[in-house]
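> I'll drop the sequence and a predicted model, then ask my questions.
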Amino acid sequence: MVLLAPFSAMASTDALCGADETTKYNCLMGENVASLCAAPDSGETQMLTYRFGTKEKVELEYSATPDNGKTFFAFSQQIDPRARINQVWFDRGSVRYLMTECSGGNCVSDGRLSVLRGDKVVMNAECRNPLSAPPSFSRDLVQFGPRREDARSLSRLLKWEEAANPVEELYQTESKKRGD
């Protein structure tokens, strides 16, 4: 007898989210995974957690709750007439951890995980998710509209920001590698 898992469970099998959490973003980079998880798995989000590492060892964890004063930020930026970079990040001291998804027809990669220290790019890795589960932010957490006025956060733990990250530089790197 073969049991089939629901699509939502299949899409997050590589995620670093717990059984009581839902996956809001997942980026696979070889052995490492970056996951954005929300708890509880239904109702108003009481904790939003970023985890980076492997199933065996989480190397970095950052959690925002209504009581701990931590938060995540979101922004969307048009980088091409047919490509928009949607972003969610958090700052830990002077280091910014940035998750992105690219939507539109001129995307050089579906998503990236970047680490920035000031204006220096410390890490810029392309997500290598399967085509069936591209790196994308859950639309019940944040909505990125085609117009700025359509964009909004659906959680008090994720604040809409009006500041841009250097996404043109982060995505241009991959474009240059391919010789475009």
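In hand now; what should we look at? Residues are numbered from 1 along each chain as shown.
> From here on, just use CA atoms for contacts and neighbour counts.
OK.
> Based on its surroundings, how many neighbours for Ser175?
Neighbours of Ser175 under the rule other C-alpha atoms under 10 Å: 14.
> Would you mind pulling the contact partners of the longest helix anywhere in the chain?
If you go by DSSP state H, the chain has its longest helix at helix 167-177. The contact list for helix 167-177 (C-alpha atoms under 8 Å, 6 or more residues apart in numbering) reads Ile79, Ile85, Val108, Ser109, Ser114, Asn124.
> quick one: the strands in this structure?
22-29, 32-39, 47-53, 58-64, 72-80, 83-92, 95-104, 111-117, 120-126, 142-143, 152-153, 158-160 (DSSP state E).
> Pipe those strands into JSON lines and attach distance to Leu16 and mean neighbour count per row.
Below are those laid out as JSON lines (distance: least, C-alpha to C-alpha, whole Å; neighbours: other C-alpha atoms under 10 Å):
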{"stretch": "strand 22-29", "distance to Leu16": "8", "mean neighbour count": "25"}
{"stretch": "strand 32-39", "distance to Leu16": "6", "mean neighbour count": "23"}
{"stretch": "strand 47-53", "distance to Leu16": "6", "mean neighbour count": "22"}
{"stretch": "strand 58-64", "distance to Leu16": "8", "mean neighbour count": "15"}
{"stretch": "strand 72-80", "distance to Leu16": "18", "mean neighbour count": "21"}
{"stretch": "strand 83-92", "distance to Leu16": "17", "mean neighbour count": "20"}
{"stretch": "strand 95-104", "distance to Leu16": "15", "mean neighbour count": "21"}
{"stretch": "strand 111-117", "distance to Leu16": "15", "mean neighbour count": "21"}
{"stretch": "strand 120-126", "distance to Leu16": "18", "mean neighbour count": "16"}
{"stretch": "strand 142-143", "distance to Leu16": "20", "mean neighbour count": "20"}
{"stretch": "strand 152-153", "distance to Leu16": "22", "mean neighbour count": "20"}
{"stretch": "strand 158-160", "distance to Leu16": "19", "mean neighbour count": "19"}
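> I'd like those strands laid out as a markdown table, including distance to Gln172.
Converted to a markdown table, the strands of the chain look like this (distance: least, C-alpha to C-alpha, whole Å):
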| stretch | distance to Gln172 |
| --- | --- |
| strand 22-29 | 18 |
| strand 32-39 | 21 |
| strand 47-53 | 24 |
| strand 58-64 | 27 |
| strand 72-80 | 10 |
| strand 83-92 | 12 |
| strand 95-104 | 12 |
| strand 111-117 | 12 |
| strand 120-126 | 11 |
| strand 142-143 | 25 |
| strand 152-153 | 26 |
| strand 158-160 | 25 |
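> Comparison target, given below:
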Amino acid sequence: MRKIGTAFIALAPLLLGSAACPAREQAAAVEEQPVTPGPAAASALCKPVEQVIFECGLGERTVAICAGGSGETRYVQYRYGTADALELQHPAQPFGSGTLAWSSTPYSGGGEAQISFDNGAYTYVVYSRTVRTGFGEGGNAPEFSAGLFVQRDGRTISRKSCTDPAAAEVDIAAAQELLPPGAFRYDD
């Protein structure tokens, strides 16, 4: 359940094991170091030892932001697809290059949190948003939305909404702790 604060809303890889590759050694070590699970105990794309920073179903597919490891081996990774077939992971390996970033903006009676990354000419953005829709006797009447949009050269080319937006929240506290701040992206 989302909590409305006074200033803002708390919007709320396959690891390979091989002794021949240092990145794979790090990945194997990470699997042995569980992190505190995120808000959801079960995840379609994040491993049980990973923290779920964001996850939602998009029909037949799922999008998730998963964090794992600790200390120097901490990582955050975007995943899209199904548990049986990931279609996109960014970075491709948990310790690979590629930076995800968080951003947020307040709205009257709500706000939006995002996690995004650039992949060539494309920008991928997962978001959770709360907008106040009621101002009368009935109170706030918040409307929740969450999903994924993809932009190419700054223009939105794909938009997918979460099947249960009220349950899909960006864990903004975890995002702020683990990721650098980035530019807020507007879905045109």
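That came through fine. Keep in mind the model is a prediction, meaning the values are calculated, not measured.
> still on that earlier bit, how about the strands of the first structure, which one is nearest Thr13 of the first structure?
With C-alpha to C-alpha as the criterion, Thr13 of the first structure lies closest to strand 22-29 of the strands of the first structure, at 9.6 Å.
> whereabouts in the second structure does the closest one align?
Alignment of strand 22-29 of the first structure against the second structure: residues 51-58, by TM-score structural alignment.
> what sits up against the matching stretch?
Applying C-alpha under 8 Å, 6+ apart, the external contacts of stretch 51-58 of the second structure come out as 35-40, 43, 46, 62-68, 147, 160-165, 167-172, 174-175.
> That stretch vs the first structure, average distance?
Here the mean offset of stretch 51-58 of the second structure against the first structure after fitting is 1.0 Å, by mean C-alpha distance after the TM-score superposition for the first structure.
> now that stretch, how far from the centre of its chain.
Offset of stretch 51-58 of the second structure from its chain centre (C-alpha atoms, centre = their mean, to the nearest Å): 6 Å.
> go on, stretch 69-88 of the first structure?
The answer for stretch 69-88 of the first structure is 10 Å, by C-alpha atoms, centre = their mean.
> Quick check: of the contacts of helix 167-177 of the first structure, which lies closest to Ala163 of the first structure?
Minimum distance to Ala163 of the first structure across these is 13.1 Å, recorded for Ile85 (C-alpha to C-alpha).
> surely that closest one meets Met99?
No - here Ile85 of the first structure does not reach Met99: they are 10.0 Å apart, not a contact under C-alpha atoms under 8 Å.
> Quick check: longest helix in the second structure by residues?
Max-length helix for the second structure by DSSP H is helix 22-31.
> Could you point out the residues of the first structure onto which it aligns?
Under TM-score structural alignment, there's no match for helix 22-31 of the second structure.
> quick check: angle from that helix to strand 61-68?
90 degrees (axes from the mean of the first three to the mean of the last three C-alpha atoms, to 10 degrees).
> Kindly provide the distance from the counterpart of Ala125 of the first structure in the second structure to Tyr122 of the second structure.
Aligned counterpart of Ala125 of the first structure in the second structure: Lys160 (TM-score structural alignment). Lys160 of the second structure sits 15 Å away from Tyr122 of the second structure, going by C-alpha to C-alpha, to the nearest Å.
> Equivalent analysis for Pro165 of the second structure, please.
In this view, Pro165 of the second structure and Tyr122 of the second structure are 24 Å apart by C-alpha to C-alpha.
> cool, Asp153 of the second structure as well?
Distance of Asp153 of the second structure to Tyr122 of the second structure, given as C-alpha to C-alpha: 7 Å.
> got it, and Ile172 of the second structure?
23 Å.
> Could you count how many residues lie near the equivalent of Ala42 of the second structure over in the first structure?
Applying TM-score structural alignment, one finds that Ala42 of the second structure aligns to Thr13 in the first structure. Counted with other C-alpha under 10 Å, residues neighbouring Thr13 of the first structure total 11.
> what's next to stretch 67-77 of the second structure, contact-wise?
13, 26, 30-31, 33-35, 49-53, 65-66, 89-91, 94-95, 100, 178-179.
> Is Ser114 of the first structure in contact with Cys127, as I believe?
No - using C-alpha under 8 Å, Ser114 of the first structure makes no contact with Cys127, being 10.3 Å away.
> Overlap of the contact sets of those two?
Between them, Ser114 of the first structure and Cys127 share no contacting residue, judged by C-alpha under 8 Å, 6+ apart.
> so what's the nearest residue to Ala175 of the second structure once chain neighbours are set aside up against?
Spatially, and ignoring its direct neighbours in sequence, Ala175 of the second structure is nearest to Trp102 (6.1 Å; C-alpha to C-alpha, 6 or more residues apart in numbering). With contact set as C-alpha under 8 Å, 6+ apart, Trp102 of the second structure has these partners: Ala113, Gln114, Ile115, Ser116, Ile172, Ala175, Gln176, Leu179, Pro180, Pro181, Gly182, Ala183.
> thinking again about what came up before, pull out the buried residues from the longest helix of the first structure.
By neighbour count on 16 or more other C-alpha atoms under 10 Å, the buried set for helix 167-177 of the first structure is Val167, Leu170, Tyr171, Gln172, Glu174.
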